[in-house]
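**Student:** How does the following fold in three dimensions:
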Amino acid sequence: MVFALVALGLTAGAMTGAADVGRSRALADVRSRSENAATLALAVLRGELEKQRAVPLILARDPDVRRALVGSDRRALDEKFDAIAAETRSSVIYLLDRDGVAIAASNWDEPQSFVGSDYAFRDYYRQAMVHGTAEQFALGTVSRRPGLYISRRIDGADGPLGVIVVKVEFNRVEADWTALGGQAYVTDARGVVLLSTVESWRFDVERPLAPEAAADIRRSLQFGAAPLEPLRISHDGGLVSAAGLRGRFVEATEVVPTTDWTLDVLLPADRAIRSAQTSLQIAAALVLMPGLGAAALVMRRRRRAQARLVAAARIKAELEQRVAERTAELAGANARLMEEIAERGRAQERLSDAREELAKANRLATLGQVTAGVAHEINQPLAAIRTYAENARAFLKRDDPTPADGALGKIVALTERIGAITDTLRGFARRGDGTTEPTALADAIVGALMILDAPLRQAGIRPSLTAVPPDLKVMARRVELEQVLVNLMRNAIEALSASAAPAGGDNPAAPLAVGVRVEGERVVVAIADRGPGLTEPEVAALFTPFRTSKPKGLGLGLVICHDIVARFGGTLTAACRPGEGCVFTIVLQRASQP
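**Tutor:** The predicted model follows:
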């Protein structure tokens, strides 16, 4: 129970720690991506602003514009504005006289034409007349569409002649922001949302406005009849939640240069947090990374390294025909290549360690399954030891040493039996050193049978074992070879226990047989059972990870056994027939005789 509680505590701690680490990593990653997205969104916005600011600057010097202000034909100027607006993707270009009345516009032929409208009340007109240039973001009084009005005064010999105005709408910019995968919005110095990928946020405010400021905005009709409601965004632990949007976000803020605007980008974080937490929790539960993922990573890096080797060779051949100035590039490419090769070697070492840890975890799982039987086997000699000890004490009290000595001798024999059991289990749980060596096959089979003694007794199975010469050795590692034998025999025991027929049955052959034969430089170990057998599709999937026919199995035991035998330089195969049982055949290299 103490072990179970400690294990439960460690598991809970590992899961909690993995969740915390996963959340931190995910937040850092999303924060980095949000900063990059904000930088990109800012670049898109600045590019549009700088392009549109150049339009009134150029048109203010256009002779046609100046002639229109002094009374010449304005129809040609309307058509010219229309062509320029289409080319620059401006919403509207229009010319105001010194009184603020539009005398030419790119939308002259539309029902909502600006020609003849009085815009003297607009700040962009009044500020331009005073300061020469002005910019104002406002809601169009005619089109009812928001945009940025960029204006420039046109001066004549006797003073101001008028104002050229370009209205910019940011639909394309907002569409580009949407492609970043999150939400973005721009606020002015008062906190009013001017641009947003969320249409319902437009003209909301980040913070409540003073009554005087709100009244001034409504009086100027800058944002029409917008209610200027608060933008419901809350911050909690580095995450942002917003009304109308599902989930939580990471926020990145950029100041828009040359304006009083602020750009905010929100990238979703919930999915990244869940993904990182799930990944780390699975890794903590399994102790190691999935073998297939590591193998795929190694193969991918190998292909990339080979591709770089080919590219480097081609570049080197071309550089031999060129000037010596290119040699520095080749040296840099070679340095990067060597670093990647070294990284691949380190990844291979980590993969080897991960495989060893997975094998150890499998052995520990096997030990857990046989623990109940082993405890029963140990409890029997312990009860006998107590009886013999009480008898010995009684004989000593009666001053009868001979039977007391006999009882003590039996106690010694029973303790040796317990020691043999625990030594076998302790050796089975140890991790190997990773190198193969001549290993006595008989010792490995005896050790595996000792570990499985209790399950065999409980299942009523008496295995048949071919006599193995004590000097027959194979190239392997004792602990891992025992692990393979235990896994295969334990699978046979479970198959026999699940079979409807009794272990003995009417067939005189043993229900579980372990056969050994020598074939030249190879040693063949066959483990056969008379269980229910498997179908051809089940046999084909035996050595596929996470494919199992057991209700509570993980589908990793046979994969690990196959991998262990392959590292020994041998093979593990299976042959099964439904209703006739299975035969698992291990072929190992025979150790050379001294």
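**Student:** CA only for contacts and neighbour counts going forward, please
**Tutor:** Noted.
**Student:** can you count the residues close to the nearest residue to residue 572 once chain neighbours are set aside?
**Tutor:** Leaving aside its sequence neighbours, residue 572 sits nearest to residue 586 (CA to CA, 6 or more residues apart in numbering; 4.7 Å). When neighbours are counted by other CA atoms under 10 Å, residue 586 registers 22.
**Student:** Relative to residue 522, how far out is residue 586?
**Tutor:** In this view, residue 586 and residue 522 are 10 Å apart by CA to CA, to the nearest Å.
**Student:** what about the residue nearest to residue 572, which helix or strand?
**Tutor:** strand 581-589 (DSSP states H and E).
**Student:** Give the buried residues for that strand.
**Tutor:** Along strand 581-589, these residues count as buried under the neighbour rule (16 or more other CA atoms under 10 Å): 581-589.
**Student:** The residue nearest to residue 572: what's it in contact with?
**Tutor:** Taking CA atoms under 8 Å, 6 or more residues apart in numbering, we find residue 586 in contact with 524-526, 565, 570-573.
**Student:** want to try JSON lines for these, with distance to residue 306, secondary structure and neighbour count as columns?
**Tutor:** Shown next, in JSON lines, are the contacts of residue 586 (distance: CA to CA, whole Å; DSSP: H, G, I helix; E, B strand; the rest coil; neighbours: other CA atoms under 10 Å):
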{"residue": "524", "distance to residue 306": "39", "secondary structure": "strand", "neighbour count": "18"}
{"residue": "525", "distance to residue 306": "40", "secondary structure": "strand", "neighbour count": "21"}
{"residue": "526", "distance to residue 306": "41", "secondary structure": "strand", "neighbour count": "19"}
{"residue": "565", "distance to residue 306": "29", "secondary structure": "helix", "neighbour count": "20"}
{"residue": "570", "distance to residue 306": "29", "secondary structure": "coil", "neighbour count": "19"}
{"residue": "571", "distance to residue 306": "30", "secondary structure": "strand", "neighbour count": "18"}
{"residue": "572", "distance to residue 306": "32", "secondary structure": "strand", "neighbour count": "21"}
{"residue": "573", "distance to residue 306": "33", "secondary structure": "strand", "neighbour count": "14"}
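**Student:** one more to line up against the first:
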Amino acid sequence: MSETRRLRPSARWLLAGMAGAALLTGLDMAARYGAERWALGEVRAGAEAAATFRAAMLRSEIEKQRTLPVILAEDPDVRAALESRDPARIDALNAKLEALAAATRAGVIYVIDAAGIAIAASNYRLPISFVGNDYAFRPYFTRSMTEGGFEHFALGTVSHKPGLYIASRIGAAQQPIGVVVAKAEFDEVEADWRRAADPTFVTDPRDIVLVTSVADWRFRAITPIPADQREAIRASLQFGDAPLDLLPLRAEEGGRVEWPRAQGERSFIEAAVAVPTTRWTLHVLEPLSATLRLAGLAARLSALLFGLAVIGAAALVLVRRRRLGEERRQQAAMRRELEARVGERTVELSDANDRLRAEMEERRRAEAAARTAQDELAQASKLAVLGQIAASVAHEVNQPVAAIRTFADNGGLLLERGQLEVARGNFATIASLTERIGAITQEMRAFARKSPAAIGEVALRPAIEGALILVGHRLRQNAIELVLDLPPDEVTVRAERWRLEQVLVNLLQNAVEALAGREGTQIRLGVRVAPASVELVVADNGPGLPPDVLDKLFVPFTTTKPDGLGLGLVISHDIVAEFGGRLNAANDGGAVFTLTLPRLH
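**Tutor:** Next up, the predicted model:
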């Protein structure tokens, strides 16, 4: 008889119990390790996605304010108020800035004269009005007067509210007459971040926190600042009397960050991305403990059930070697015990699954919110393009306005002299110029409007003409020859008018920027008609697209521009795909973009 068979039943049960305990311990350790690795990967991916998305939205918020100082610096009302100091003109300018600040959600907009004194401000009615304050010491004033423009984040000396000051010089570099400033405040951005569970903050190149969802972290640093530098920063009054001490965070292994004094969640995974068009870095701290607990619980319960099943099978083999009566009693006892344990663990697993389903539902809602934000980002991209061409369209409007004034003055003199026929011709010319201005402004309003989702029959020529109205002045301003090759008969395609114009304006804008500063430049815009499709080709004779960029041109955040976000062509590609068409790019003596759309007639 073997040694195993000579063992008494109690000894066999002891050995079986030890083996089962070892099995469960091993499965539990393996489950905890695997769950932790999976949870870390999931949380890190979520943090990186959240950081990239929030950086893009923060950049969009800044871009909304950047066009204001540039446009106001060319505004005749601003120049007239600075040059004349007429109280009536300054009162009118105050009201105008107040309306602009309300419409654009700017913190404050104000105009500073060449001596550094604010003469008008959008908050002129408030006790904290900027009017009359001296801002000659502010870097955004001194740098704008010499460099043409400057951006500076600081704590307001009057309002005591932090914000990004975006300034632009008024007048030529040789004879500047002042500076116009728009202050972007991020209260709403920080409020949106606070509604999420993941702390979010933005740092400057010195690692000082500027914008944050945790109010106590503002103007603190993530790395130590030397004492001499700290005193110099405080002396500049950029951050008031902030102590500039360290954040209460502790870096751990594996990219973990601990917040020892936090209420609730204390362990996080950090993701950091650059904010496009700025020198800032956005940080997101994604909570870790809850995901680790849920993943660990689910994995360990699964391992436990598997181990119990294995132990149960082994126990049945041992029990069958005993007498039939004892076997039945033992099997019944084990079944009851196993069922009780499985029942308890099943309840726990069911609870864990409920929590996981709730988290999945929350993720689906977050994805829906992200899709909505992407639509808003597409609209913001359109408005950013409109802001870039606004100054050139203003010049386009100024020419017929000046001509209208001349013809009106001459018409009055001709009427006094009795030269009615000549005067009638002047007034007819005025009517024609007025219609021209109306066409330009109507095109801008239609382009800025949010387009409906309906797709149908669109005439191609009016869409091309509308896009040329918006970019025509930039073509003439850069001495770029436009060669049109359009079919004599009208062609209609499957599209949506204003979104098609958005694509054309984006392609023409890119071509103009590629040709800027070159001699003998030319843009060719041609239409090729096939029985079932229409090809619209926009080509330039510039340097073309770099090969490494051409392969990933329609991937988000791919750009050849130093301050570009890399979303314009991605949005255009998606719009064309929604029409049932396609957008391709190639090099052929320059950049060539081919827009293919379904033909209807």
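**Student:** ok, the contacts of residue 586 of structure 1 vs residue 18 of structure 1, which is closest?
**Tutor:** Of all those, residue 565 has the smallest distance to residue 18 of structure 1: 33.3 Å, by CA to CA.
**Student:** show me the contacts for that closest one.
**Tutor:** By CA under 8 Å, 6+ apart, the contact set of residue 565 of structure 1 is 481, 484, 571-572, 586, 588.
**Student:** Aligned counterpart of it in structure 2, please.
**Tutor:** In structure 2, nothing lines up with residue 565 of structure 1, judged by TM-score structural alignment.
**Student:** likewise residue 142 of structure 1?
**Tutor:** Using TM-score structural alignment, residue 142 of structure 1 pairs with residue 158 in structure 2.
**Student:** Secondary structure element for its match, which one?
**Tutor:** Applying DSSP H and E as the criterion places residue 158 of structure 2 outside every helix and strand.
**Student:** close enough to count as contact, it and residue 130?
**Tutor:** Yes - if you go by CA atoms under 8 Å, residue 158 of structure 2 and residue 130 touch, sitting 7.3 Å apart.
**Student:** more neighbours, the two?
**Tutor:** In terms of neighbours (other CA under 10 Å), residue 130 is the more surrounded of residue 158 of structure 2 and residue 130; the figures are 26 against 11.
**Student:** Sticking with the more buried one, tell me its helix or strand.
**Tutor:** Using DSSP H and E, residue 130 of structure 2 falls within no helix or strand.
**Student:** what's the counterpart of it in structure 1?
**Tutor:** So, by TM-score structural alignment, residue 130 of structure 2 is matched to residue 114.
**Student:** residues touching that match, list them.
**Tutor:** Shown in contact with residue 114 of structure 1 (CA under 8 Å, 6+ apart): 94, 102, 104-105, 107-108, 142.
**Student:** again, only this time at 7 Å
**Tutor:** 102, 105, 107-108 (CA atoms under 7 Å, 6 or more residues apart in numbering).
**Student:** which among these gets closest to residue 161 of structure 1?
**Tutor:** Nearest to residue 161 of structure 1 out of these is residue 102 (CA to CA; 12.5 Å).
**Student:** hang on, the closest one packs against residue 116?
**Tutor:** Yes - the criterion here is CA atoms under 7 Å, and residue 102 of structure 1 meets it with residue 116 at 5.2 Å.
**Student:** who has more neighbours, those two?
**Tutor:** Using other CA under 10 Å as the criterion, residue 102 of structure 1 and residue 116 rank with residue 102 on top: 23 against 14.
**Student:** Report the secondary structure state of that one.
**Tutor:** strand (DSSP: H, G, I helix; E, B strand; the rest coil).
**Student:** Please report how far it lies from residue 305 of structure 1.
**Tutor:** Distance, residue 102 of structure 1 to residue 305 of structure 1, by CA to CA: 66 Å.
**Student:** Ok, residue 497 of structure 1 next?
**Tutor:** Computed with CA to CA, the distance linking residue 497 of structure 1 and residue 305 of structure 1 is 51 Å.
**Student:** How many neighbouring residues does residue 517 of structure 1 have?
**Tutor:** Number of residues near residue 517 of structure 1 (other CA under 10 Å) recorded here: 14.
**Student:** which ones are touching it?
**Tutor:** If a contact means CA under 7 Å, 6+ apart, then residue 517 of structure 1 has 523-525 as its contacts.
**Student:** What is the nearest of those to residue 410 of structure 1?
**Tutor:** When those are compared against residue 410 of structure 1 (criterion: CA to CA), the nearest one is residue 525, at 36.8 Å.
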